[in-house]
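Enquirer: Fold the following.
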Amino acid sequence: MSFDRIEEKLSILADAAKYDVSCSSSGAKRTNATKGLGNATNSGICHSYTEDGRCVSLLKILLTNHCIFDCAYCVTRKSNDIKRAAFKIQEVVDLTINFYRRNYIEGLFLSSGIFKSADYTMERLVQVAKKLRLEENFNGYIHLKSIPGASDELMREAGLYADRLSVNIEIPTISGLKLLAPDKDHKDFIKPMLKVKNEIIQYNTERKIIKKTPRYAPAGQSTQMIIGATGESDRDIMYSASHYYKNYNMRRVYYSGYIPISTDNRLPSIGSEVPILRENRLYQTDWLLRFYGFNVSELLNEDHKNLELDIDPKLSWALRNLHLFPIDINKADKRLIARVPGIGMQSVNKIIQARRFRNLDWSHLKAIGIAFNRAQYFIICNSREFNRKEYTADHLKQLILLNSKSKYQKHFDQQLSLF
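Expert: Okay, the predicted model is just below:
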């Protein structure tokens, strides 16, 4: 096939893949011990990101944008009048190797529209990974999308050659999926997730006995949900994410703001694109659930179904729970310190270590690196309290926002002075 045709396919299928954001590659370790090509490391290979956090260092393409389904939110749906293309298995293998040798990429992220059937499509994805590993001796990172409804046998084989597997649940709730993708069954999304989870558990068990047990999806599995295409609140979204973390051992859940691509009356109108800040707040909430000991009901509830866009979710929680503050930074337990706005987990650990040797004051906390403009209102330490007043939540919120604006304006002015 001519180079021009390959280039045309690449243009079409790389553009169609841009809507999938679940392409982080951290967590895999595939050391090159066979004089093969490339390697994957624990720290991840996605060195370059766009401003909204999307990875740009993988060859990120669809095997095909042909699809048998007609999901209202999807650009590749069968009723959409777009230019169609499909790669052959060997073409994807050759592109990956050639791009890697030119230092354009460090791995492959391969997804696909569903053509003929789930198993037919999944088998072709697996063949790409298998050829790269066995024929090209490629040790770089490979992320394969799990096709909803694929057989257990194919999912097992996929995990033997891919570093990470992911199946997108697409819409946060079952009712939303029925509305926008009536041809799809929620159970088909769950089946490959459960298989991958069980295979990883089995691998970890067997490896304790047999060290040479073939690795299975060393970077785990992830999923992605589209937000804003249906009417789910942030509370609905985070309860759904929490469910997948707890029951399917997800390594990551990704949140992708809906981009208006059609005039279907079931969808938000063209022009009502989900603000990137909403995505950001969901990721912050996700982080609090996974690493800070929060649960969904603390951050989002019946009276507070959606996240505030002007402040982060930890600050929002603290302002609604002022009765818990201020805490004594020299006496409070680790869990409560982690809930102070402006104090991250690295700073929490530094505080716990430092206070073993002396009582901490404001200068110590500033040296540790806490966000003082927020944290100062929620803590006391071994220093004279300065201008501490009985603020209402609204007053305190405005004060912190004002301080933040002043801080960024000062930084901007300093940068401007350099010119």
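Enquirer: okay, CA-based contacts and neighbour counts for the rest of this
Expert: Will do.
Enquirer: tell me, what residue is most central in the protein?
Expert: Residue closest to the average C-alpha location in the chain (Cα atoms, centre = their mean): Tyr254, at 3.5 Å.
Enquirer: Which strand or helix spans it?
Expert: Under the criterion of DSSP states H and E, Tyr254 resides in strand 252-257.
Enquirer: Make sure Val296 is actually in contact with Ile237.
Expert: No: using Cα atoms under 8 Å, Val296 is not in contact with Ile237, being 10.0 Å away.
Enquirer: When those two are compared, which one has more neighbours?
Expert: Ile237 (21 against 18; other Cα atoms under 10 Å).
Enquirer: quick one: that one and Pro172 touch, right?
Expert: Yes: taking contacts as Cα under 8 Å, Ile237 lies within contact range of Pro172: 5.7 Å.
Enquirer: And this one, please, so the two structures can be compared:
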Amino acid sequence: MDLFEKLRILTDAAKFDVACTSSGVEKTAAPGGIGSAASCGICHTFAADGRCVSLLKVLLTNSCVYDCKYCVNRRSNDTPRAVFTPRELAELTIQFYRRNYIEGLFLSSGVYRNPDYTCEQMIEVLRTLREEYRFSGYIHAKAIPGADPRLIDRLGCLADRMSINIELPSRESLRLLAPDKSRQSIFAPMGQIRDRIQDNSTELVRYRGAPRFAPAGQSTQMIVGATPDTDYQILKLTEGLYRKYSLKRVFFSAYIPMASHELLPAAGTKPPLLREHRLYQADWLLRYYQFSAGELLDEEHQTFNPFVDPKCNWALNHMELFPVEVNRAAYETLLRVPGIGVTGAKRILRARRQSRLDFVGLKRLGVVLKRAQYFVTCDGKRLEGLKITQDSALRALMSDRELELYQGSRRLFQAPEQLSLFGDRNPTQEDLQKCLTGQI
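Expert: Purely as a prediction, here's the structure:
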């Protein structure tokens, strides 16, 4: 098989791995070296200076000894197989870089022969790039579950970011669909990488020439929709991963039916892209808006609302906390107002030190008044002429796409009496669901 055919097969096989993000590391080449890494985006995104920055996203091999039922590269699947030698892949990366096609490498692999052998081959690719070609560009490497800890350590010393894919959210799902893997084989190296990163931060303070270990941290990926696991279970696991393993990102991948199995969605089932989107929105709230998983979902409500985003849904279910006075509210309170983001909340804090804010001022600060107007007051006053009804608020909180879905899934709103958002009675989750499904 020629090199081009290998490249075609192994880049196509890598497309299902979405755990790829901005590098999070700033690095320039030493004298005589080539390449650099910028902390702004990678993989077909745009950097802060307008450059399109991309990675060669590829597998070392799609031959795998595991038989994970959801995976297109499982050993029982009849698909073309290919294997790069470490030298081939290193030279390919350098040639692409010199032609300005890429600025870094995203390297993953099927488990070829066994985890240790696969990890050794990946290490050799990175060693060739770093030591022989003196390549200082960004490299994201997938750690192989089950590999020897010493190999994981060596891989982390050569890569900028590492990741280990959890894939399935629960132990039971993993047992049924990926019997060759275990939770321990995934979480043990994840904990090792966390500890090694923490130790390395101390080493770098003490010793100027200490080697850096995965300076951009680690991430993981979970498949959404392949198993019965609920949004609440996935979000709780996500929150636990951030706290316990100090992950930079948790990625969610909507399952695309590629295999026929009684435990998996039937072929032709549409990927749950909206569900994936809601999980990313909730993940953002966990990382930047100081929400907890238990606030967004609970045992009684384990699925995200399809019509409004998690923050808006939370606000509608906690109307007793609103409206808030923008000229006095704390930063943490402002973050929870629909239409006010992290940047907007910081701007409000700065601006109100100089003068009292009104609705015109909020709009100038970048606040989305279409949403925020239902949840804030300025000097104790609401926006003049605002009519506060359940239906008008719901429509204001929806994006154009969400509104289209909403209108297509229910009858026209014909209720003779509309619930007041700020009246004597606060709408409950049941009220919201009835409204969205056209029962009221």
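Enquirer: before we move on, back to that, what range in structure 2 does the strand holding Tyr254 of structure 1 sit on?
Expert: Using TM-score structural alignment, strand 252-257 of structure 1 lines up with residues 249-254 of structure 2.
Enquirer: By how much does the matching stretch deviate from structure 1 on average?
Expert: Compared with structure 1 after fitting, stretch 249-254 of structure 2 deviates on average by 0.3 Å (mean Cα distance after the TM-score superposition for structure 1).
Enquirer: in terms of contact, does the residue nearest to the centre of structure 1 touch Thr223 like I think?
Expert: Yes: counting by Cα under 8 Å, Tyr254 of structure 1 does reach Thr223; the two are 6.2 Å apart.
Enquirer: Which residues are in contact with each of those two?
Expert: Overlap of the contact sets of Tyr254 of structure 1 and Thr223 (by Cα atoms under 8 Å, 6 or more residues apart in numbering) consists of Ser22.
Enquirer: now for Val167 of structure 1: what does it line up with in structure 2?
Expert: In structure 2, Val167 of structure 1 lands on Ile164 (TM-score structural alignment).
Enquirer: I'd like the distance between its match and Arg175 of structure 2.
Expert: Distance, Ile164 of structure 2 to Arg175 of structure 2, using Cα to Cα, to the nearest Å: 18 Å.
Enquirer: For these two, indicate the residue with more neighbours.
Expert: Between Ile164 of structure 2 and Arg175, counted using other Cα under 10 Å, Ile164 has the larger neighbour count: 21 against 15.
Enquirer: residues near Gly380 of structure 2, how many?
Expert: Gly380 of structure 2 has 11 nearby residues by other Cα under 10 Å.
Enquirer: again, but for Arg382 of structure 2
Expert: 17.
Enquirer: Repeat that for Asn168 of structure 1.
Expert: For Asn168 of structure 1, using other Cα under 10 Å, the count is 22.
Enquirer: Could you do Asp153 of structure 2 as well?
Expert: Asp153 of structure 2 has 17 neighbouring residues, counting by other Cα under 10 Å.
Enquirer: Was I right to think Val125 of structure 2 contacts Leu92?
Expert: No: contact criterion Cα under 8 Å: Val125 of structure 2 and Leu92 do not qualify, at 10.6 Å.
Enquirer: Can you list the neighbours in contact with the longest helix seen in structure 1?
Expert: Under DSSP state H, the helix in structure 1 containing the largest number of residues is helix 393-417. Where contact means Cα under 8 Å, 6+ apart, the residues beyond helix 393-417 of structure 1 that reach it are Ile311, Leu319, Arg320, Leu322, Asn373, Arg374.
Enquirer: cool, stretch 141-149 of structure 1 as well?
Expert: Taking Cα under 8 Å, 6+ apart as the rule, stretch 141-149 of structure 1 contacts 23, 25, 28, 30, 39-40, 45, 106-112, 114, 118-119, 121-122, 125-126, 129, 155, 158, 161-168, 187-192.
Enquirer: likewise stretch 75-94 of structure 2?
Expert: Under Cα under 8 Å, 6+ apart, the answer for stretch 75-94 of structure 2 is 1, 3, 6, 9-10, 56, 60-67, 73, 104-105, 121-122, 124-126, 128-129, 133.
Enquirer: Show me just the buried residues among the residues you listed.
Expert: Buried by 16 or more other Cα atoms under 10 Å: 6, 9-10, 56, 60-67, 73, 104-105, 121-122, 124-126, 128-129, 133, out of the contacts of stretch 75-94 of structure 2.
Enquirer: In helices, which of the residues you listed fall?
Expert: Using DSSP H, those in helices are Lys6, Ile9, Leu10, Gln121, Met122, Glu124, Val125, Leu126.
Enquirer: all helices for the stretch 1-150 of structure 2, in order.
Expert: 3-13, 86-98, 115-127, 149-158 (DSSP state H, counting those that start in this stretch).
Enquirer: Hmm, I typed the wrong one, I wanted the stretch 301-440 of structure 2.
Expert: Using DSSP H, counting those that start in this stretch, helices in the stretch 301-440 of structure 2 cover 310-316, 331-334, 342-351, 359-364, 369-372, 390-397, 400-409, 429-436.
Enquirer: in the fifth one, what's buried?
Expert: If you call a residue buried by 16+ other Cα under 10 Å, then helix 369-372 of structure 2 has these buried ones: Leu369, Arg371, Ala372.
Enquirer: Quick one: map the last one onto structure 1.
Expert: The one in question is Ala372 of structure 2. For Ala372 of structure 2, the residue aligned by TM-score structural alignment is Ala375.
Enquirer: who's in contact with its match?
Expert: Ala375 of structure 1 touches Val340, Pro341, Gly342, Ile343, counting by Cα under 8 Å, 6+ apart.
Enquirer: any idea how far the first one is from Gln90 of structure 1?
Expert: Using Cα to Cα, we find Val340 of structure 1 at a distance of 53 Å from Gln90 of structure 1.
Enquirer: which of the two has more neighbours?
Expert: Neighbours per residue (other Cα under 10 Å) separate Val340 of structure 1 from Gln90, with Val340 holding more: 25 against 13.
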